[in-house]
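Q: sequence unknown, structure follows:
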């Protein structure tokens, strides 16, 4: 008979590399609805939300956006958006 009564001892902590923080929030029109896309400093997209969710509003609160994501650094990241959508986009840079 086991002395643990069916409850196992927790395993030791495993060190893993930490995830990189989100650096950019791009609020862009996508088919008539605002979408908030989150990017790392490398412009790799890590998440996407509806444009009006409160969590995104909290992230960008007090920050001034740069209008337009038409630069070449955004070409690969926003390739599914039209030139007009990219020009109207708000790009927020988060403090890291």
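A: On my side now, so go ahead. Note that the structure is a prediction, hence the values are computed from the model and not measured. Numbers count the residues shown, from 1 in each chain.
Q: please make it C-alpha for all contacts and neighbour counts, starting now.
A: Will do.
Q: how about the strands in this structure?
A: For the chain, strands defined by DSSP state E occupy the ranges 24-30, 33-39, 45-50, 66-67, 90-93.
Q: putting a second one here so we can go through both:
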């Protein structure tokens, strides 16, 4: 029989690393809808959601976007998007 009486003692916290912060927010058209993608500084996508949510507005408040994501650095992150969609994409650099 165990000495925990059915309840396990909490484990000690480990010094694990936190997630890296998102560096870019890309608003791009996808099939007639605007979507937002959060990307790390390495341009690895960490989230994708509807660009109409109010959180997008709060994240981009006061930021000026760069229009277009046609450079080779965006090829992997926006692969599958047309040249026109990428040319019209709004790229926000988020404060970390």
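A: Received it, and whenever you're ready, just let me know what you need. Keep in mind it's a predicted model, so treat the numbers as computed, not measured.
Q: quick revisit: okay, the strands of structure 1, which one's buried deepest?
A: Between those, the one whose residues have the most neighbours on average, counting mean count of other Cα atoms under 10 Å, is strand 24-30 (a mean of 22).
Q: and that strand with strand 45-50, angle?
A: Comparing the axes of strand 24-30 of structure 1 and strand 45-50 via axes from the mean of the first three to the mean of the last three Cα atoms, to 10 degrees yields an angle of 50 degrees.
Q: residues in contact with strand 24-30 of structure 1?
A: Strand 24-30 of structure 1 is contacted by residues 34-41, 43, 51, 60, 81, 85-86, 88-94 when judged by Cα atoms under 8 Å, 6 or more residues apart in numbering.
Q: roughly how far apart are the residue most central in space within structure 1 and residue 53 of structure 1?
A: In structure 1, the C-alpha nearest the mean C-alpha coordinate belongs to residue 38, at 1.9 Å (Cα atoms, centre = their mean). Using Cα to Cα, to the nearest Å, one gets 13 Å for the distance from residue 38 of structure 1 to residue 53 of structure 1.
Q: can you check residue 21 of structure 1 too?
A: Distance of residue 21 of structure 1 to residue 53 of structure 1, computed by Cα to Cα: 19 Å.
Q: let me know which of the strands of structure 1 is the nearest to residue 7 of structure 1.
A: Comparing the strands of structure 1 by their distance to residue 7 of structure 1 (Cα to Cα), the top pick is strand 45-50, with 36.6 Å.
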